[in-house]
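Novice: what follows is a predicted protein model with its sequence.
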Amino acid sequence: MTEHTMTLAWRTSTYSVGEDQCVEVAPLPAHIALRDSKRPELAAFRFPASAWSELVDGLRR
């Protein structure tokens, strides 16, 4: 993990409260970072913000 990802404003979805399988997301300029909440020391994935929006919109349908 880089120092940069450690200082991001990570948040867990309200849908993940009390669940064992959680992910955390953090905003980046023009991207969204995604990591495993149980293993935050591992590398985070980075997606273009537009791709993340499409994924979330698709899940809401």
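Specialist: Sure thing, it's come through.

Novice: alpha carbons only for contacts and neighbour counts from here, please
Specialist: OK.

Novice: number of nearby residues for Val25?
Specialist: 20 (other C-alpha atoms under 10 Å).

Novice: same check on Ala44?
Specialist: For Ala44, the count of nearby residues is 20 (other C-alpha under 10 Å).

Novice: and if you look at Leu59?
Specialist: As a burial measure, Leu59 scores 8 neighbours (other C-alpha under 10 Å).

Novice: got another one to weigh against that:
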Amino acid sequence: MHWQKSSHSGGGDGDACVEIAPLLTHVAVRDSKAPARATLSIPIPSFMAFIVALKK
């Protein structure tokens, strides 16, 4: 997976955020401070709706 971190990451090392990885039908989400721990897998339409709601 190719993990991406927001350019708006906080903290000195930029590790105070989540990372996402696009998959075929889902978006994987993980904590950038603990990348070896569990990830969430969210269907793309639900993830996009979440992003739209955040931007409002």
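Specialist: Cool, the structure landed. Nothing here was measured: the structure is a model prediction, and the numbers come from that model.

Novice: give me the TM-score for this pair.
Specialist: Aligned and superposed, the two chains score 0.87 in TM-score terms (TM-score structural alignment, normalised by the length of structure 2); 54 aligned residues with a C-alpha RMSD of 1.4 Å.

Novice: so which residues of structure 1 form helices?
Specialist: For structure 1, the helices defined by DSSP state H occupy 3-6, 49-60.

Novice: what does the first one contact?
Specialist: Yep, that's helix 3-6 of structure 1 we're talking about. Ala44 (C-alpha atoms under 8 Å, 6 or more residues apart in numbering).

Novice: make TSV out of the helices of structure 1 and add distance to Arg39 of structure 1.
Specialist: As requested, the helices of structure 1 are exported to TSV (distance: least, C-alpha to C-alpha, whole Å):
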stretch	distance to Arg39 of structure 1
helix 3-6	12
helix 49-60	21
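
Novice: who touches the residue minimising distance to the centre of structure 1 in this structure?
Specialist: For structure 1, Val25 is the residue whose C-alpha lies nearest the centre (C-alpha atoms, centre = their mean; 2.1 Å). Contacts for Val25 of structure 1 (C-alpha under 8 Å, 6+ apart) come out as 10-12, 32-35.
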